[in-house]
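# Using only what follows, build the 3D model:
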Amino acid sequence: MSASCRRPACPGRYSPDGYCDECGHKAPTGVTELPPTSAATGGSARTRGSASGRSGRSGRGRLGAGLVEIARVPPRDPATAVMADPVVAEPRRFCLSCDKPVGRGRDGRPGRTEGFCPHCGTAFSFLPRLGAGDLVHDRYEVLGALAYGGLGWIYLARDRHVSDAVSDRWVVLKGLINTADPDAAAAAVTERRYLVEIDHPNIVKIHDFVQHPDPKTGDPVGYIVMEYVGGESLRDRLVARREETGAAGLPLAEVIAYGVEILPALDYLHDRDLLFCDFKPDNVIQAEEQLKLIDLGAVRHLSDEESAIYGTPGYQAPEIAAAGPSVASDLYTVGRSLAVLALGARGFTSTYATRLPTPEEAPLLAEHDAFYRVLRRATHPRAERRFGGAAEFSEQLLGVLREVLAVADGTPRPSTSLRFTPERRTFGTAAGDVAAAENGGRDAAGIPDPREVAAALPAPLVDVLDPGAGFLASLGTGAPDEVVRALTAAPVDSPEVGFRLVRAHLDAGHPRRARAELDARAAADPLDWRVDWHRGLAALADRDPAAARTSFEAVYHALPGERAARLALAAACECAGDAEAAAGHYARVWATDRGFLSAAFGLARLRLADGDRAGALAVLDQVPESSAHYLTAQVAATRAGIAGAADDGGPVDDLLGAARRLERLALDTERQARLAAELLERALDWLGGDGAGPHARERILGNELTERGVRFGLERTYRMLAQHARTREERYALVDRANAVRPRTLV
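Modelled structure (predicted):
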């Protein structure tokens, strides 16, 4: 049973990593022992296994990704960071060989800091080997101990070869807690071999590897010399935030920005076949406006199948013991760390040790579904279901960050997708098409045809590394059947050629052939999100929106930062009859990127159907004047206002607002007249038989807002439309309507 937290009024208990699961503070010296799953000093447990994984590619960003401001952490005076009393807390003392508790007190007496493990006989020592004034390698002057980690004590020192009267070069020396431990010694040798070559702005710089005789035995002890990073760990920032504001986690935008900033550092390691293995908030320092990965003691080669594996309960991937570390397991630790930073650490080593909180348990995840999906993919129990690399993880996180910020302050954060083209065309615009209404088109509340949606959605970008990319670049346009023949005769068979053939079959009206081609692609790579994307298109083309929704859900789960994936899901939900889910997805897409006009029309359509006319008008008015669909949106907004007076006695403000909007539109004469006729017909219905009514002083399209005035205006409009009639029958009908609506006069 773990010990209760010693902080006043805190109901938490100390978890295996040595921190309270409620307030997040470290366990002090003298508390009863922690669960035996934690490892010596630092909570990093060791296992053995093989390593496998793939690397990704990415360039580094800057803290905040240029989108959000994060308060800088001022540099800390190195001298103030030295521990006054360097002691390893008893709850964190474990044997490096058998992981059993050692050095524990009993009967009121403190535990021994040096001795032999009573379980396996291995010698242990938790005392610093170096003290203030010691000179290591005739170069590094020790000021004192800074902290202790999973593999050794950490000391602050001054580099005498660089320091001068003007400034000092501060460095950190990291040594082993117990050189008798073969795993620890092997880890030190590994660090000496390749860590000095690591050079990335977000990874602590290793300067040197030196030796210094043990003060007791005289045996040489190895020390890693690295740069001093005088900042604050993300774990410390989390605890400070909780104490200052009572919030469980850090602001979500800040957490995501941390992930976007630090993932390129892991990508850098992965590209060099190195794994970090023990990523957690404690091992990331913010100094000034930059993040640094510290404590590289657990770093290992992908091909290393022998050395000890270090990790921390609550962060380590579930397959580590059986399969060993991999790129996927590194990404798992990042996903868990982001969840802890956003939601707080409570329960992540107990209740949520093997799963994430649900949206019902954590409202933040319900509010930001895209962030929840990022976490779910990063921490999927099956390694092959996680992100393919740190670059892909960072790319999707950045897309989610844009959404979170846009929703928070109402300012769009558009970006160019690396996965999809823009919309091929805008769907669901019937409400803004004047001719459509006259010819029986769908009105503002009508659901778009699924086939229209399939033809309009963005298309996946061609992978330039695909063997068929060159052929596709030379493929011309033509009738769908001609494109099918050209693709069938392609000189190379590749995934991109196959997916292009699927779309060609759909364009030609052959969804069954498209599905057959998709089955072949799915057999080759069942985890390729493009398979689900094209299955969704095929389902829409076959007017099966429920199946399309299932497929696009899978795409959105794989790419939660992509607006195209969410737009497709929104359309499928709307076509399937789930207006609430569709409106939520449309709203997020439109809030983030005003380039997705289909989302604006979809959101306005659903709000209007739900009776939220003001909300619908607000969305349509957000379509920029520079857009090719600006007039279409304004026509739809005019129609929404006209429909506002659907019932007798309805709000006259809707009619007058629609009239003012129509007067401002730069439409041709015929379309202006058709809309005017719609508006005046509604006004006449609204007036009913009340004669002048209470609004006789108002004017609508230049006419008095009375039955007589509106009838005269409607007569003129019908006669104008008769001049643009395309057939004799249509012209006669309009003239008859003009005569019928004309008010009675004496002449």
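# Going by C-alpha atoms from here, please, whenever you check contacts or count neighbours.
Fine.
# can you tell me the helix or strand for the spatially closest residue to Ile224 that is not a sequence neighbour?
Distances taken as C-alpha to C-alpha, 6 or more residues apart in numbering put Phe209 closest to Ile224, at 4.6 Å, once the chain neighbours are dropped. Take DSSP states H and E as the rule and Phe209 turns out to sit in strand 206-213.
# one more to line up against the first:
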Amino acid sequence: MVAVHLPAESGPAEFEYAGLRGNPVAREPLPGAHVSEFTSPRGEFGIGMAVAELDGMIDGKPHEPSLDVRRIIATLPAPRVCGEDPGCALLANLPHTQPRSTLELLRRIGIRSRAGTSRFEVEASLQAIRALLELGHEEMAEGMLDALRSSCVGDWRIAWFTGVAALVRGDHRRAYRQFDIVRVMLPDEPTPNLAMAVTAELLLLAAATRAEAADWRHAAIGHYRVTWRSNHEMISAAFGLARILTADGDVRAAVAVLDELPAGSPHRDTAGLTGCLLHIGGPVTELTETDLRIAAGRLANLSGARRYLPTRLILLWTTLVWLESGGRLRNPESSIFGTPNTETGLRRGIESGLRELARTTPDPDHRIRLVDLANQVRPRTWF
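Next up is the predicted model:
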């Protein structure tokens, strides 16, 4: 464990330390294998933001794409238990994804909302703090953290959980500073960079000025990129980097990042569908036939994906709007998914897809809306 005194928090000068205002936002972890101070990722956050509307097309319910802080905290890798006390082995086996169960087990072995000074008590208290923060009880967790500070000087986990507590409270600037302290103390670890990246993204979303937004965008891209390059298990970093690159107008780079997901990842379909939507997500007047063809080609390889049908509908609809807005095809006789690239052909394809989607939706009211929409979009006939 690295023993250093945690720097006091102050004003704007800290943001130079935090990687803004001209200083590098992130450093590559040092080469060489090491035993991580954190657990493996306990899940992912933010991976479905670009495809949230697809779920709404399926079930008829609103799906607001947003970064959920509770989800972020629950899925970030957690600090490992330290110490040679035999009881610490028990703590290491506590359920990292079930905070209520963790607190109940700690209660049974005598750890409550206070902090002891023995190694076992310190480790147990840190586990209780983690669980409390994941349940949103930041005031109780911060009280336990304050009780530990004098006996845990130099323990990076105090800074880590202080950052998590700040994240829960919505004090993102303080969270960023605390995670940066951990990054400096543990330069080989990707997790502090991931925490800084998503915190910078939250600050970017709340930025009041263009200059501030540019700083936080630069920070988020840097930390997401370092995290993803150093550990391809950090799937949240890939999707986060793709989000920021897309918002920055670099769709090609965003799609390239998503294409780097390991072949065996359960999120490959989501990445593929996201890439498809990104290719056709700009203003329709700026789309080209190449954009539509690339999106169609990507989608053709995802026919088994759960969100395939609504994605196909969006692609057909976008192609129809593009044609009606003056788009011209090099080969009008060609088709997308067997649907002729004519207004009539595309309308028939959309109508068929809407009726198919209506048969699969669990919501009767949404089914009626989809059928009504299919009737509206179908080609006009004399009969």
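# returning to what we had before: structure 2: matching residues for the strand holding Phe209 of structure 1?
On structure 2, no counterpart of strand 206-213 of structure 1 exists by TM-score structural alignment.
# check contacts around the most centrally placed residue in structure 2.
Residue closest to the average C-alpha location in structure 2 (C-alpha atoms, centre = their mean): Gly46, at 2.5 Å. Residues near Gly46 of structure 2 by C-alpha atoms under 8 Å, 6 or more residues apart in numbering: Ser66, Leu67, Asp68, Ser236, Phe239, Gly240.
# measure it to Glu233 of structure 2 for me?
Relative to Glu233 of structure 2, Gly46 of structure 2 is positioned 15 Å away (C-alpha to C-alpha, to the nearest Å).
# sec struct for the equivalent of the residue nearest to the centre of structure 2 over in structure 1, please.
In structure 1, the residue paired with Gly46 of structure 2 is Gly428, using TM-score structural alignment. What DSSP: H, G, I helix; E, B strand; the rest coil gives for Gly428 of structure 1 is coil.
# Would you confirm that Leu518 of structure 1 contacts Arg535?
Yes - in this structure, Leu518 of structure 1 is within contact of Arg535 by C-alpha atoms under 8 Å, at 7.3 Å.
# Tell me who's in contact with Cys88 of structure 2.
Val81, Cys82, Phe120, Glu123, Ala124.
# Quick one: distance of the helix or strand harbouring Trp216 of structure 2 to the chain centre.
Using DSSP H and E, the element containing Trp216 of structure 2 is helix 210-230. Centre-to-centre, helix 210-230 of structure 2 and its host chain are 14 Å apart (C-alpha atoms, centre = their mean, to the nearest Å).
# which residues does Thr288 of structure 2 contact?
Gly327.
# What is the equivalent residue in structure 1 for it?
Match for Thr288 of structure 2 (TM-score structural alignment): Pro651.
# which residues of the stretch 551-700 of structure 1 fall in helices?
563-575, 579-592, 597-609, 613-620, 630-643, 652-664, 669-687 (DSSP state H, counting those that start in this stretch).
# Need those in a markdown table (columns: mean neighbour count and distance to Ala339 of structure 1).
Formatted as a markdown table, the helices of the stretch 551-700 of structure 1 follow (neighbours: other C-alpha atoms under 10 Å; distance: least, C-alpha to C-alpha, whole Å):
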| stretch | mean neighbour count | distance to Ala339 of structure 1 |
| --- | --- | --- |
| helix 563-575 | 27 | 22 |
| helix 579-592 | 22 | 22 |
| helix 597-609 | 26 | 30 |
| helix 613-620 | 20 | 33 |
| helix 630-643 | 24 | 40 |
| helix 652-664 | 18 | 47 |
| helix 669-687 | 20 | 53 |
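# need the ones you listed in TSV with distance to Val284 of structure 1, can you?
Listed next are the helices of the stretch 551-700 of structure 1 as TSV, based on distance: least, C-alpha to C-alpha, whole Å:
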stretch	distance to Val284 of structure 1
helix 563-575	30
helix 579-592	30
helix 597-609	39
helix 613-620	42
helix 630-643	47
helix 652-664	55
helix 669-687	62
